[in-house]
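In: Here is my input, please return the structure:
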Amino acid sequence: MRCLYCHNPDTWALHGGTAVTADEVIEEFKKNRSFYSNGGITVSGGEPLLQIDFLLELFQRARDENIHTCIDTSGITFSGADNAYREKLDRLMELTDLVMLDIKHIDPERHRELTEHSNENVLAFAKYLEEKQVPIWVRHVVVEGYTDDEKSLFALGQFIGSLKNLRALDVLPYHTLGVSKYKELGIPYKLEGLAPMSQTKANEAKKIILSGIYSVRKSKNG
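Out: The predicted structure is shown next:
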């Protein structure tokens, strides 16, 4: 999934990079463990769930070493109909302490405009995580003219407010720190000229999302 404001176009290629083993990752973590407080291993990307077999091995090793595990994902790879995938995902979630879930837009068509994909898999993955009782930390990037309308922000709040496993919410302002990577890679940046969003506006967006969360939880509590 290549969203319009992706700041990591250098991770799009499925080939290349440096191959490492699960044991090498664990050993690297252990070398620096004395510098960590409550941290652990977070896998991100690109899309980490594209490497689910490796994650199963890595997270099992982490569990053996009592290391906290987190997946930073868009959830786009989720497939409820693929039994083989679901079996692996079920096993992985048993080894996962936290999922950071990036929900780019609550509206399926606006989500498609941003990413070329519907958000159907993303929202289904969120409900799956609730079913599996895996804690989630939702992240949402606010982009002026794309993800900042009040109706959608409120609806996003209502959706995530209905999830019993919601533990945290980050509402992040759009920035242009990744634009230079596009130029270096010779890739056109589709949001060229769009100014970064201020933290103040992002905070206002968060208030709207929170109001959606509160509205759902208030109605549930009678």
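In: Please make it C-alpha for all contacts and neighbour counts, starting now.
Out: Will do.
In: Surely I71 is in contact with L92?
Out: No. Judged on C-alpha atoms under 8 Å, I71 makes no contact with L92 at a distance of 10.2 Å.
In: Please provide the structure for the following sequence as well, for comparison with the first:
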Amino acid sequence: MHSIETGGTVDGPGIRYVAFLQGCPLRCLYCHNPDSWQMRTGKTMTSSQLLEDVLRYKPFIKSGGVTLSGGEPLTQPEFVEHFFTNAREHGLHTALDTSGAIPLNKSRSALDAADLILLDIKALDPQLCRDLTGMDNQHALEMLEYLEASGKPVWIRHVVVPGYTDDMEQLEALAYYLKDFSVIQRVELLPFHQMATYKWKALGLKYALKDTPVPSKELMERAAEPFIRLGLMDSL
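Out: This next block holds a predicted model:
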């Protein structure tokens, strides 16, 4: 376990208990939790121990639920599946925040156990995705196809990074790609930020985006245009 937030409001509907799991195969240039990359460096908990802690907050999250995030929670798929199965038995809404980087043959059962998937599409273009994260987007797109076939509700997330993912042609292509998926309930465009700069420095890691500006309000509004036009977003 990397960390826990007991009053999250941005990782799924309502007020949520958010557990950030340790471990991630990606090396995103804009990662805000680079200290979550390595496995076996956080606090060890069983799924039953985590659920016991979550249930302490049930009166406060009853209109929201619980979200597993990371890192990449699907690096621990058996834990995710077991935890979600038990959480749902207690009437808790469950959401999984994932990059889609883990192949379906390892992640399918965990996906099936969740009520909602928050899927982060890093980039539609495979080479741009490799440049940003160290991996292409094959597994993420296969995951979205699987979620469509299984009827699992999905929220799509996409980080707008100036100089990388703010190209309007790429944004148009992503919007057109997403528009025919019936399971997508929401698309969120998230502005790149510099709040994790100190973590990269503390870990002795080279931060390639230290001079990258945060996107302006005008840039974000422009980025949202194709998604609004195609009915994927009501507004930014």
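In: Work out the TM-score between the chains.
Out: After superposition, the two chains reach a TM-score of 0.88 (TM-score structural alignment, normalised by the length of structure 1), with 207 aligned residues with a C-alpha RMSD of 1.5 Å.
In: returning to what we had before: which of I71 and L92 of structure 1 has more residues huddled nearby?
Out: Set side by side, I71 of structure 1 and L92 show unequal neighbour counts under other C-alpha atoms under 10 Å, the larger going to I71 at 23 against 19.
In: Which position in structure 2 pairs with E24 of structure 1?
Out: By TM-score structural alignment, E24 of structure 1 lines up with Q49 in structure 2.
In: So that match: helix, strand or coil?
Out: Taking DSSP: H, G, I helix; E, B strand; the rest coil as the rule, one finds Q49 of structure 2 in the helix state.
In: Which residue ranges of structure 1 form strands?
Out: Remark: strands of structure 1, listed N- to C-terminal, are 41-43, 69-73, 98-102, 136-142, 166-173; assignment by DSSP state E.
In: post-alignment, the third one versus structure 2, mean distance?
Out: In the superposition with structure 2, the aligned residues lie an average of 0.3 Å away from strand 98-102 of structure 1, counting by mean C-alpha distance after the TM-score superposition for structure 1.
In: Specify, as a residue range, where that strand falls in structure 2.
Out: So in structure 2, the equivalent range for strand 98-102 of structure 1 is 116-120, judged by TM-score structural alignment.
In: Residues in contact with that stretch: which ones?
Out: Residues external to stretch 116-120 of structure 2 that are found in contact with it (C-alpha atoms under 8 Å, 6 or more residues apart in numbering): 11-12, 94-100, 111, 140, 144, 152-158.
In: 10 Å - rerun?
Out: 11-13, 67-69, 93-101, 111, 140-141, 143-144, 147, 152-159, 184-189 (C-alpha atoms under 10 Å, 6 or more residues apart in numbering).
In: Any idea how far that stretch is from the middle of the chain?
Out: Stretch 116-120 of structure 2 has its average C-alpha position 6 Å from the chain's average C-alpha position, going by C-alpha atoms, centre = their mean, to the nearest Å.
In: Next: stretch 212-222 of structure 1.
Out: On the basis of C-alpha atoms, centre = their mean, stretch 212-222 of structure 1 is displaced by 24 Å from the centre of the chain it belongs to.
In: Equivalent analysis for stretch 62-73 of structure 1, please.
Out: Distance of stretch 62-73 of structure 1 from its chain centroid, counting by C-alpha atoms, centre = their mean, is 16 Å.
In: Please work out which residues of structure 1 line up with stretch 68-83 of structure 2.
Out: Counterpart in structure 1 of stretch 68-83 of structure 2, with TM-score structural alignment as the criterion, is residues 43-58.
In: With H15 of structure 1 as the reference, measure out to K127 of structure 1.
Out: When C-alpha to C-alpha, to the nearest Å is applied, the distance between K127 of structure 1 and H15 of structure 1 equals 31 Å.
In: how many neighbours does V134 of structure 1 have?
Out: Per other C-alpha under 10 Å, the neighbour tally for V134 of structure 1 reads 20.
In: So for stretch 207-218 of structure 2, what gets flagged as buried?
Out: Within stretch 207-218 of structure 2, the residues that count as buried by 16 or more other C-alpha atoms under 10 Å are 207, 215.
In: according to the alignment, that stretch goes to what range in structure 1?
Out: Across structure 1, the stretch matching stretch 207-218 of structure 2 (TM-score structural alignment) is residues 189-200.
In: Show me the contact partners of the longest helix along structure 1.
Out: When structure 1 is parsed with DSSP state H, its longest helix is helix 199-220. Applying C-alpha under 10 Å, 6+ apart, the contact partners of helix 199-220 of structure 1 are 140-144, 147-164, 169-174.
In: tell me the angle it makes with strand 166-173.
Out: Between helix 199-220 of structure 1 and strand 166-173, the angle comes out at 150 degrees (axes from the mean of the first three to the mean of the last three C-alpha atoms, to 10 degrees).
In: ok so, going back, now the contacts of helix 199-220 of structure 1: which count as buried?
Out: If you count burial by 16+ other C-alpha under 10 Å, the buried members of the contacts of helix 199-220 of structure 1 come out as 140-144, 147-148, 152-164, 169, 171-174.
In: how close does the residue lying closest to L58 of structure 1 once chain neighbours are set aside sit to C70 of structure 1?
Out: Ranked by C-alpha to C-alpha, 6 or more residues apart in numbering and with sequence neighbours excluded, the top spatial neighbour of L58 of structure 1 is A22, at 4.7 Å. In this structure, A22 of structure 1 and C70 of structure 1 are 15 Å apart, going by C-alpha to C-alpha.
In: what's the answer for A126 of structure 1, then?
Out: 15 Å.
In: Those two: which is more packed in?
Out: Each of A126 of structure 1 and C70 had its neighbours counted (other C-alpha under 10 Å), and the higher figure belongs to A126 (25 against 22).
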